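Participant: dropping the sequence and predicted coords here.
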Amino acid sequence: LWPAGFFRPGMEHDARLALILTQEGKAAVCLATPTRGMRRVNPEEETLVARLAQATAYAAEPLLMYQVERHVALTLQHSFLPQPHRLPELPGIDVAVRYVPASQQTEIGGDFYAALRTDDGVLVAVGDVVGHSLDAATVMVEIRHALRAYCVDESDPAVLAERLDKMLRYYHPGITTTVCLALIDPATGRTRIANAGHIPPLVIRDTGTAEYAKAAGPLLGIGLPHPAPTELFLEAGDRFLMVTDGLIETRGTDLAASMEHLRAAAVGALPGLDALCDTLLDCFGHEREDDIALLALKLG
């Protein structure tokens, strides 16, 4: 495995290997130590090297498991979050989405988005399962599937929030989630919003102004009643933006100030949904400590 003299120049036989087998199916740990030429290693040295190799294996295993868990969680998120080219056909609505995982040094989160057809219009959602772990990623998947099932016969955002809250408390007590749901009628622009502890949607008007929807409510998982949906109307050319807090939240910075920076950046973005998403990621999406999910739409 090593060229002659790797440890000490001029020594042909200069390494002794100790191989420690870990759990079945896991990679073995190999510890290399230098030797003094061809001199035999005494039993005490053999025992010491073996113990050191065993301790190395024990220390390495949690790190390897963390890498495996992160890979599984990322695979889950990428598998269940529809990519832009796989979004469903949404008559009368144009949609752009982005998902950016946090840097490799941080744990995985439970950010998600959804865009679904219903009998009463288009339902869009952006949310974040509180926590950073494989559990958060799996709960995220359950919430997305539950939302898809519930909206087959129910489209009221407040009712959907109540059902998701009940499901979460029943199957995952102690876990909380923020989510914002919006139902848009493409024919009229009527938009009904239920917000459960999430950053409210930002409406970027075609006139060059932008404001956050006045929609608020308790996060999911705590059993509090949700208020009636907030209603507003979108006009042709208006853009409707939903994000997770990973885009703008920074330690030591007030969230209200970060939201204002987001609003200003959105107003200054070039027209179009892709331009809006790309501008915001360029402004805020570097070296973030949390995953980022964005969903932008406008009337088609």
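Facilitator: Received it, and whenever you're ready, just let me know what you need.
Participant: only C-alpha atoms from now on, for both contacts and neighbour counts.
Facilitator: Will do.
Participant: quick check, central residue of this structure?
Facilitator: The centre of the chain sits closest to Asp111, judged by C-alpha atoms, centre = their mean, with a distance of 3.5 Å.
Participant: which outside residues touch stretch 269-284?
Facilitator: Applying C-alpha atoms under 8 Å, 6 or more residues apart in numbering, the set of residues contacting stretch 269-284 from outside is 95-98, 239, 247-248, 262, 265-266, 294, 296-298.
Participant: put this next to the previous one:
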Amino acid sequence: VALGHDRRHPEPVAEVAPQRQHQPAGAHRGQAAARLVTRLAEGRTGVHTTVVPAPLWPAGVFRAGVEEDARLTVATAQDGRTTVCLATPARSTATGDPADDGLCTRLAQATVLAAEPLLMYQVERHVALTLQRSFLPRPHKLPHLPGVDIVARYVPASEQAEIGGDFYAALRTRDGVLTAVGDVVGHSLDAATVMVEIRHALRAYCVDESDPVVLATRLDRMLQEYHPDVTATVCLTLLDPGSGRVRIANAGHIPPLILRDGGGARYADACGPLLGLGLERPPATECRLHPTDRLLMITDGLIETRGIPLTTSMEQLRTAAAGAPAGLDGLCDVLLGCFGQDREDDIAMLALRLG
């Protein structure tokens, strides 16, 4: 049984060798053993060995239903916060062979060296997820925007993948409704932090500006000034609910998909350089939404797959969206069902129509 513990978290982490049949009681034994190891390691550094008498060691850890003394080799990482324990039945080392001691010590030291960065990654991933979920509006709590119906979806990457910087926004401006979907390049806590800055900067700029090209230019300058080594993609749309006129500024992102009544679907002809490069931005692309039309914006996490050209994935999305049921929720749910399972990147999605 190997027990790992990061002192930044109140609960220890336990990995117990599986029995022939999985039993919930085994998990409880593992947690009890981990708590005992935590108490033994408190205030100590380096590697030390001790024997825990059977009455103090959870029965059945080594063999189901059997009480045994436990020989523990506890190693603490240099940061003083990560502890790993190698536990064996004391009877197996009763000979006291120094070679056995050295083997257990080296194994415990190697394990703690491997566990330390893993636990640090878990902490960083948790912080990044917390940032994203704290600063992105809940899909069911999007602001009420007169004349427009909007739904959004956000799905973090699978547990095995890193956190990215995907975001979405829906904002009221003096000239209509501004929507944005974007992605900070990279997968780390830094990407999530820059995502928050971009989103807040966009909200601030919208107070006195609504032109999507101007907003993209300002975001580009902000990244160059404060994050010169970071790039991001974003697509901005400004919709006038009264006329249905849409102006689009695209910075290296997947363009919006416009779904017409009757099943037709096409991507808006909108492109432009990434944010953070300081390149000249092209004029806005214009189109018009009819009352029965829908506009869909996504991040590439929904469809990007290794080994498959993005253009191929975009065409698959266009075909699936064209055949999706009417309505915004149905559209998003169908696309997530088709493309959104066990993705390696975060997914942000925003769909709207005239209300």
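Facilitator: Great, that's in hand. Model, not experiment: these values are computed from the prediction.
Participant: okay, the contacts of stretch 269-284 of the first structure in JSON lines with secondary structure next?
Facilitator: Formatted as JSON lines, the contacts of stretch 269-284 of the first structure follow (DSSP: H, G, I helix; E, B strand; the rest coil):
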{"residue": "Val95", "secondary structure": "strand"}
{"residue": "Ala96", "secondary structure": "strand"}
{"residue": "Val97", "secondary structure": "strand"}
{"residue": "Arg98", "secondary structure": "strand"}
{"residue": "Arg239", "secondary structure": "strand"}
{"residue": "Leu247", "secondary structure": "helix"}
{"residue": "Ile248", "secondary structure": "coil"}
{"residue": "Leu262", "secondary structure": "helix"}
{"residue": "Ala265", "secondary structure": "helix"}
{"residue": "Ala266", "secondary structure": "helix"}
{"residue": "Leu294", "secondary structure": "strand"}
{"residue": "Ala296", "secondary structure": "strand"}
{"residue": "Leu297", "secondary structure": "strand"}
{"residue": "Lys298", "secondary structure": "strand"}
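Participant: and which of those residues is nearest Glu162 of the first structure?
Facilitator: Distance to Glu162 of the first structure, by C-alpha to C-alpha, is smallest for Leu294 among the contacts of stretch 269-284 of the first structure, at 23.4 Å.
Participant: and that closest one, what's its match in the second structure?
Facilitator: Matched by TM-score structural alignment, Leu294 of the first structure corresponds to Met349 in the second structure.
Participant: burial of that match, as a residue count?
Facilitator: 26 (other C-alpha atoms under 10 Å).
Participant: who's in contact with it?
Facilitator: Residues in contact with Met349 of the second structure, defined by C-alpha under 8 Å, 6+ apart, are 152-154, 168, 181, 296-299, 332.
Participant: check Thr83 of the second structure too.
Facilitator: 3-6, 38, 41, 74-77, 112.
Participant: try 6 Å this time
Facilitator: 4-5, 75-76 (C-alpha atoms under 6 Å, 6 or more residues apart in numbering).
Participant: secondary structure class for the residue of the second structure most remote from its centre?
Facilitator: Most distant residue from the mean C-alpha position of the second structure: Thr95, 49.9 Å away (C-alpha atoms, centre = their mean). Put simply, Thr95 of the second structure is coil when judged by three-state DSSP.
Participant: with the one 10 residues further on instead?
Facilitator: Here Thr105 of the second structure is recorded as helix under three-state DSSP.
Participant: separation between it and Ala90 of the second structure?
Facilitator: The gap separating Thr105 of the second structure from Ala90 of the second structure is 15 Å, by C-alpha to C-alpha, to the nearest Å.
Participant: likewise for Arg199 of the second structure?
Facilitator: From Arg199 of the second structure to Ala90 of the second structure the distance is 58 Å (C-alpha to C-alpha).
Participant: got it, and Gly330 of the second structure?
Facilitator: 60 Å.
Participant: out of the two, which sits in the busier spot?
Facilitator: The neighbour comparison of Gly330 of the second structure against Ala90 (other C-alpha under 10 Å) goes to Ala90, with 19 against 12.
Participant: aligned partner of the more buried one in the first structure?
Facilitator: Using TM-score structural alignment, Ala90 of the second structure pairs with Thr35 in the first structure.
Participant: do Gly264 of the second structure as well
Facilitator: Per TM-score structural alignment, Gly264 of the second structure is aligned with Thr209.
Participant: what number of residues lie near its match?
Facilitator: 14.
Participant: and for Arg294 of the second structure?
Facilitator: With neighbours defined by other C-alpha under 10 Å, the count for Arg294 of the second structure comes to 23.
Participant: how close does the residue mapped onto it from the first structure sit to Thr118 of the first structure?
Facilitator: When the first structure is aligned by TM-score structural alignment, the residue opposite Arg294 of the second structure is Arg239. To Thr118 of the first structure, Arg239 of the first structure is 21 Å away according to C-alpha to C-alpha.
Participant: ditto for Gly237 of the first structure
Facilitator: The gap separating Gly237 of the first structure from Thr118 of the first structure is 23 Å, by C-alpha to C-alpha.
Participant: what do you get for Pro218 of the first structure?
Facilitator: Plainly put, Pro218 of the first structure is 25 Å away from Thr118 of the first structure if you go by C-alpha to C-alpha.
Participant: what about Glu159 of the second structure, how many neighbours?
Facilitator: With other C-alpha under 10 Å as criterion, Glu159 of the second structure counts 12.
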